[in-house]
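Asker: sequence first, then the predicted structure, then my questions.
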Amino acid sequence: MTLQDFPITTKWPPRHPERLQLYSLPTPNGVKVSIMLEETGLPYEVHRVSFDNQDQLSPEFLSLNPNNKIPAILDPDGPGGKPLALFESGAILLYLAEKTGQCLPRDPAAKWQTVQWLMFQMGGVGPMFGQLGFFHKFAGKDWEDKRPRERYASESRRLLAVLDGHLAARAWMMGDEFTIADIAIFPWVNNLVGFYDAGDLVGFSGFANVQRVLEAFMNRPGVARGMKVPATR
């Protein structure tokens, strides 16, 4: 089996079929994978999935991810040297960490503690921050009933407090080691106070440790590059 056997390559033909193929947008979930790829140095080729054109609903994209969400990857050099198609950002982070031997502790206990914080992002931070963004910035802001917004704002504050306490004596989520837990969490924190403009709503100024680590995260060269992938055009 080769990349040409995957229908998605008919819509987005690879120019470099020997490289990992990334299908994405620069959203909090999308940049998790591009940041990981930039941090690890794994060669990749990016394809923009345009929501404006409803690319995510095309038969070609659905053949790779039936859940019609970005990001997704197609790795020509998967397990056993065979191509591997994969979706869900958390699963992709775990796969790339194992593939490269980077951003995931080798110690078994530390590895599973990293995974728990990855799950914390996927089950809590992402859904709650995302819903708050809808009710604060997008169509939900026009609803007369403000209880949904306050529900998600309250839960977002609680999650930030959990992070702030955990980071009190740590440089990163796992201490001195930068991991996929950081790559999963901090694009969402950045989006919350940046794109969603919800910093005042959640009292972000009161979470000094989260602010400190977010600044360190955004100052990493690999993060800076990955945040812009794929480029807006």
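Answerer: Perfect, I can see it now. These numbers come from a predicted model, not from an experiment.
Asker: from here on, just use CA atoms for contacts and neighbour counts.
Answerer: Noted.
Asker: can you name every helix or strand that the lengthiest helix in the chain contacts?
Answerer: Longest helix in the chain, counting residues (DSSP state H): helix 147-166. When contacts are defined as 3 or more CA pairs under 8 Å, 6 or more residues apart in numbering; DSSP states H and E, helix 147-166 sits against helix 126-136, helix 199-202, helix 208-218.
Asker: measure stretch 72-88 end to end?
Answerer: Using CA to CA, to the nearest Å, one end of stretch 72-88 lies 7 Å from the other.
Asker: alongside the first one, take a look at this:
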Amino acid sequence: MIDLHYWTTPNGHKISICLEEMRLAYKIVPVDISKDEQFAPAFLAIAPNNKIPAIVDHAPLDHGAPLALFESGAILTYLGDKTNKFLPSNPRGRATVAQWLFWQVGGLGAMAGQLHFFQSLAPQHVPFAIARFEKEVKRIYAVLDRQLANHAFIAGTDYTIADMAVFTWAATYDMLKLRIEQYPHALRWLEKVSARPAVQRAYGIAKKINPDAPMPALFM
């Protein structure tokens, strides 16, 4: 059994999608970040960076004591290793998946999060910040579109943990006020991934956990 410490954000969705795809037994432990529950001492003992998601695997690969992990990219990689699913075992394939996973964590997610903050959440309107992050997010979507022009999935012909990671952020294009039709290859891929049963289940779970959770336009 895996405990998933989770809230209904793109980073949280990555892990619920992964667990659903891998058919692993898990229990959701809600961490309502709107109530600052990520600062609770019990959660900090698992995730010292006070960010969701985090997991506790009660049956880890080494058969030792329960293993706590934070950082979504690390969790996805661990689960890929645990199950031998959605993560190539050959060095070249694994490196390709890793580079796109890190690209999402360090680029797409970070820049999209900043753009959303300055567009919709900042207490003051800051045109320079909005323009800066909008330009970078558009550049990143263009990178994604070019990659998908000649590939069925992010890292090539197979669906991997990289697709799970990138999907949850790329699917927020409506929240980011982007015209997704400008990125037709990305849109084709978004529609394909959103139709996967495990992805549908994960977003359905999000709505049960938090009825106010924003849903991407793909699920409306």
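Answerer: Noted; the coordinates are in hand. Since the structure is predicted, the reported quantities are computational estimates derived from the model, not experimental observations.
Asker: report the TM-score for the pair.
Answerer: Superposed pair, TM-score by TM-score structural alignment, normalised by the length of structure 2: 0.91. Supporting alignment: 208 aligned residues with a CA RMSD of 1.3 Å.
Asker: circling back to that earlier point, a markdown table please, covering the helices and strands packed on helix 147-166 of structure 1 and showing distance to Leu163 of structure 1.
Answerer: Below are those laid out as a markdown table (distance: least, CA to CA, whole Å):
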| stretch | distance to Leu163 of structure 1 |
| --- | --- |
| helix 126-136 | 13 |
| helix 199-202 | 14 |
| helix 208-218 | 7 |
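Asker: tell me which of these lies nearest to Pro108 of structure 1.
Answerer: Closest approach to Pro108 of structure 1 among these is made by helix 208-218 (24.6 Å; CA to CA).
Asker: show me what secondary structure element comes after that closest one.
Answerer: Per DSSP states H and E, the first helix or strand lying C-terminal to helix 208-218 of structure 1 is helix 221-226.
Asker: now that next one: buried residues?
Answerer: Neighbour counts over helix 221-226 of structure 1 (16 or more other CA atoms under 10 Å) mark 222-223, 225-226 as buried.
Asker: make CSV out of the residues you listed and add distance to Ile8 of structure 1.
Answerer: Shown next, in CSV, are the buried residues of helix 221-226 of structure 1 (distance: CA to CA, whole Å):
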residue, distance to Ile8 of structure 1
Gly222, 27
Val223, 27
Arg225, 25
Gly226, 23
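Asker: right, so the helices and strands packed on helix 147-166 of structure 1: which one is the most enclosed?
Answerer: Highest mean neighbour count of these: helix 126-136, a mean of 21 (counted as mean count of other CA atoms under 10 Å).
Asker: so where is that helix in structure 2?
Answerer: Aligned using TM-score structural alignment, helix 126-136 of structure 1 spans residues 109-119 in structure 2.
Asker: quick one: the matching stretch to chain centroid distance?
Answerer: 14 Å (CA atoms, centre = their mean, to the nearest Å).
Asker: list of residues touching it?
Answerer: Around stretch 109-119 of structure 2, the neighbours that count as contacts under CA atoms under 8 Å, 6 or more residues apart in numbering are 125-126, 129-130, 133-134, 136-137, 169, 175-176.
Asker: nearest to Thr83 of structure 2, out of these: which one, please.
Answerer: Using CA to CA, Trp169 comes nearest to Thr83 of structure 2 of the contacts of stretch 109-119 of structure 2, at 24.1 Å.
Asker: and that closest one, helix, strand or coil?
Answerer: Under DSSP: H, G, I helix; E, B strand; the rest coil, the three-state class of Trp169 of structure 2 is helix.
Asker: alignment lookup: it to structure 1.
Answerer: Under TM-score structural alignment, Trp169 of structure 2 pairs with Trp188 in structure 1.
Asker: distance-wise, check that match relative to Ser58 of structure 1.
Answerer: With CA to CA as the criterion, Trp188 of structure 1 and Ser58 of structure 1 are 27 Å apart.
Asker: looking at those two, which one has more neighbours?
Answerer: In this view Trp188 of structure 1 and Ser58 are compared by other CA atoms under 10 Å, and Trp188 has more residues nearby, 23 against 14.
Asker: grab the nearest non-local neighbour of that one.
Answerer: Pro28 (5.3 Å; CA to CA, 6 or more residues apart in numbering).
Asker: Leu192 is in contact with the one you found, correct?
Answerer: No. At 9.6 Å, Pro28 of structure 1 does not count as touching Leu192 under the criterion of CA atoms under 8 Å.
Asker: residues contacting the aligned partner of Leu37 of structure 1 in structure 2?
Answerer: Under the alignment (TM-score structural alignment), Leu37 of structure 1 pairs with Leu19 of structure 2. Residues counted as contacts of Leu19 of structure 2 (CA under 8 Å, 6+ apart) are 25-26.
Asker: helix or strand for Leu19 of structure 2, just tell me which one.
Answerer: Assigned by DSSP H and E, Leu19 of structure 2 belongs to helix 10-22.
Asker: which residues touch the counterpart of Ser50 of structure 1 in structure 2?
Answerer: Under the alignment (TM-score structural alignment), Ser50 of structure 1 pairs with Asp32 in structure 2. When contacts are counted by CA under 8 Å, 6+ apart, Asp32 of structure 2 is found next to 7, 38.
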